[in-house]
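# A predicted structure for the sequence below; I have some questions about it.
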Amino acid sequence: MPTGVAMRDVRQQLFDATERVLLRDGPNALTSRAVTTEARCAKGVLHRHFADFDAFLAELVQDRIARMDRQAAALHGSVGSGTVAGNLTEALTTLFESVGVAIVALITSRDGLRARLRETTPTGVPVLTEATAMLAAYLDAERALGRVAADADVGTLAPTLIGAVHLLFADREGPRPEAGAVHKVVTTVVAGAARDPLR
């Protein structure tokens, strides 16, 4: 059976192919055949490296979560600079503009995948749970500097921001929300808590 292009980093090439299929066709179109066709390799390549398709998808989700560590570091590095709303807007746009929304749809649509992910993320929705923790840590750091009110409930603000902005991006068929729309949602959610200008 022809294998197409040479596979240097099999795992990453399969992940990249999966993300392209997700973004183009949605989670319902995602099969091992669709992934290997997109990656231009034999179907057996995926099954040689992963126990089954849900194991492969679980590793894809874990890879996306690991990438969030870099985003969390960037957000933490913005503490005390810019505006709280501006920093949150940028972080949330980065989170959902990429394949993030498609990954969340994938997780919610596959029972076998959710069961595997429960082993490492026992509560919440993987990716969204880690993103919520990232925002809560950022808001807590800004609160320590006085740029967020001392009595602000960051444990409520963070998931509220995630939910509200996720809804803006959730329509896979529609146009991406404009930056101004994301910023408006963020400023509305943090208006009572942020102590810096909201621009």
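Okay, I see it. Numbers count the residues shown, from 1 in each chain.

# make it CA atoms for all contacts and neighbour counts henceforth
Will do.

# and residue 112, what element?
Assigning secondary structure by DSSP states H and E places residue 112 in helix 111-117.

# also residue 136?
The secondary structure element spanning residue 136 is helix 128-144 (assigned by DSSP H and E).

# show me what that helix packs onto, helices and strands only.
With contacts defined as 3 or more CA pairs under 8 Å, 6 or more residues apart in numbering; DSSP states H and E, the packing partners of helix 128-144 are helix 53-77, helix 84-97, helix 154-169.

# so which bits of the helix or strand just after the shortest one are buried?
It refers to helix 84-97. For helix 84-97, the succeeding helix or strand toward the C-terminus, using DSSP H and E, is helix 100-109. Residues of helix 100-109 classed as buried: 100-107 (neighbour count, 16 or more other CA atoms under 10 Å).

# need those in CSV with distance to residue 61, can you?
As requested, the buried residues of helix 100-109 are exported to CSV (distance: CA to CA, whole Å):
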residue, distance to residue 61
100, 10
101, 12
102, 11
103, 7
104, 9
105, 12
106, 9
107, 8
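
# now, which of these sits nearest residue 14?
For residue 14, the nearest member of the buried residues of helix 100-109 is residue 103. The distance, counting by CA to CA, is 14.8 Å.

# contacts only, for the closest one.
22, 61 (CA atoms under 8 Å, 6 or more residues apart in numbering).

# please apply the same query to residue 49.
Taking CA under 8 Å, 6+ apart as the definition, contacts of residue 49 comprise residue 11.

# turn the helices and strands packed on helix 128-144 into JSON lines, columns for mean neighbour count and distance to residue 45.
What follows is the helices and strands packed on helix 128-144, written out as JSON lines (neighbours: other CA atoms under 10 Å; distance: least, CA to CA, whole Å):
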{"stretch": "helix 53-77", "mean neighbour count": "17", "distance to residue 45": "12"}
{"stretch": "helix 84-97", "mean neighbour count": "20", "distance to residue 45": "30"}
{"stretch": "helix 154-169", "mean neighbour count": "18", "distance to residue 45": "33"}
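
# hold the first one in mind and look at this next one:
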Amino acid sequence: MDANSVTAICATVIAVASLVVSITEARASRRHNFQSIRPLLSLDCLRLNSGLAGIRIRNAGLGPAIIRVTTLYLDGDEVGPWEKQVVDPLRGTFAVWPNFSTLRPGKPIPVGQELMILAVEDYQPARDAEFWTAVTQRIRIHVQYESIYGNERQEAWFEGSPRHQIELPSHERDDAESSINNDAQTEPSQYL
């Protein structure tokens, strides 16, 4: 093997290695770009001292969330999408007509935005007990969403209040109540 052959082989190996490094770098960069704008929606119920009570959706991620599909479940039965014509019959059953925000397909939820999707502004325990029971026990919401890249579907669930869902035998209740109290400390205004 002469010097020219060794030089040609070395140049080919270096070119192939540099191609592999470039492809790996491009994939890592693309993965980073996806992760840097990934949305994270959460739905929860809250009741504030100011009187506001209801269901809130918020984007705690790094990029906007684009709503794709929403589904409302009432008492375990699928009712339809989270839209005015589907939710209005439920709103009419409460003592006070609650405020409502739709979650139509294609609607963006910007980073850091909090939106009350069903709420009473002046909550009164005696008057709005049926509303609070619906929010904490009867209503479930499923939301499918994606990032602005549109490549990965994610989902978020609203399952009511954990306090109202835990059905444990009496000997296990003490442990569950202590974990609920820890959750309540992270959101002190959620349960009054």
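Alright, I've got the coordinates. What you see is a predicted model; the values in this text were computed from it and never measured.

# what's the TM-score here?
The TM-score (TM-score structural alignment, normalised by the length of the second structure) is 0.25; 83 aligned residues with a CA RMSD of 5.4 Å.

# what's the closest of the helices and strands packed on helix 128-144 of the first structure to residue 22 of the first structure?
Using CA to CA, the nearest of those to residue 22 of the first structure is helix 53-77, at 11.6 Å.

# and the angle for that closest one with helix 84-97?
In this structure, helix 53-77 of the first structure runs at an angle of 160 degrees to helix 84-97, with axes from the mean of the first three to the mean of the last three CA atoms, to 10 degrees as the basis.

# what does helix 53-77 of the first structure contact?
15, 31-32, 46-47, 50, 87-88, 91, 103, 112-113, 116-117, 126-127, 130-131, 134, 137-138, 141.

# between the two ends of stretch 74-91 of the second structure, how far is it?
One end of stretch 74-91 of the second structure to the other measures 12 Å (CA to CA, to the nearest Å).

# longest helix anywhere in the second structure?
When secondary structure is assigned using DSSP state H, the longest helix within the second structure turns out to be helix 3-36.

# which parts of the second structure are strands?
With strands called from DSSP state E, the second structure shows them at 41-47, 53-59, 65-74, 77-80, 99-100, 108-109, 114-120, 139-146, 153-158.

# just put the helices and strands packed on helix 128-144 of the first structure in TSV and tack on distance to residue 38 of the first structure.
Converted to TSV, these look like this (distance: least, CA to CA, whole Å):
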stretch	distance to residue 38 of the first structure
helix 53-77	15
helix 84-97	22
helix 154-169	25
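
# for residue 10 of the first structure, find the nearest of those.
Taking CA to CA as the measure, these were each checked against residue 10 of the first structure, and helix 53-77 came out nearest at 11.7 Å.

# quick one: work out the angle between that closest one and helix 100-109.
With the same axes, to 10 degrees applied, the angle from helix 53-77 of the first structure to helix 100-109 works out at 140 degrees.

# so helix 53-77 of the first structure versus helix 128-144, what angle?
If you take the same axes, to 10 degrees, helix 53-77 of the first structure sits at 10 degrees to helix 128-144.

# okay, now residue 69 of the second structure: neighbour count?
Around residue 69 of the second structure there are 16 other residues, counting by other CA atoms under 10 Å.

# with the one 3 residues further on instead?
Neighbours of residue 72 of the second structure under the rule other CA under 10 Å: 20.

# for it, give its distance to residue 9 of the second structure.
Taking CA to CA as the criterion, residue 72 of the second structure is separated from residue 9 of the second structure by 64 Å.

# before we move on, what about residue 28 of the second structure?
Distance, residue 28 of the second structure to residue 9 of the second structure, by CA to CA: 29 Å.

# one more: residue 26 of the second structure?
26 Å.

# residue 35 of the first structure and residue 182 of the first structure, how far apart?
Distance, residue 35 of the first structure to residue 182 of the first structure, using CA to CA: 32 Å.

# swap that for residue 66 of the first structure, please
With the distance defined as CA to CA, residue 66 of the first structure ends up 24 Å from residue 182 of the first structure.

# could you report the neighbour count for the residue lying closest to residue 142 of the second structure once chain neighbours are set aside?
Taking CA to CA, 6 or more residues apart in numbering as the measure, residue 142 of the second structure lies nearest to residue 157, with 4.7 Å between them; neighbours along the chain are not counted. Using other CA under 10 Å, the number of residues around residue 157 of the second structure comes to 16.

# quick one: contacts for residue 157 of the second structure?
Contact partners of residue 157 of the second structure, counting by CA under 8 Å, 6+ apart, are 42-43, 140-143.

# please apply the same query to residue 159 of the first structure.
When the contact criterion is CA under 8 Å, 6+ apart, the partners of residue 159 of the first structure are residue 132.

# returning to what we had before: reformat the strands of the second structure as JSON lines; add distance to residue 184 of the second structure.
Shown next, in JSON lines, are those (distance: least, CA to CA, whole Å):
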{"stretch": "strand 41-47", "distance to residue 184 of the second structure": "11"}
{"stretch": "strand 53-59", "distance to residue 184 of the second structure": "15"}
{"stretch": "strand 65-74", "distance to residue 184 of the second structure": "25"}
{"stretch": "strand 77-80", "distance to residue 184 of the second structure": "29"}
{"stretch": "strand 99-100", "distance to residue 184 of the second structure": "25"}
{"stretch": "strand 108-109", "distance to residue 184 of the second structure": "25"}
{"stretch": "strand 114-120", "distance to residue 184 of the second structure": "19"}
{"stretch": "strand 139-146", "distance to residue 184 of the second structure": "20"}
{"stretch": "strand 153-158", "distance to residue 184 of the second structure": "17"}
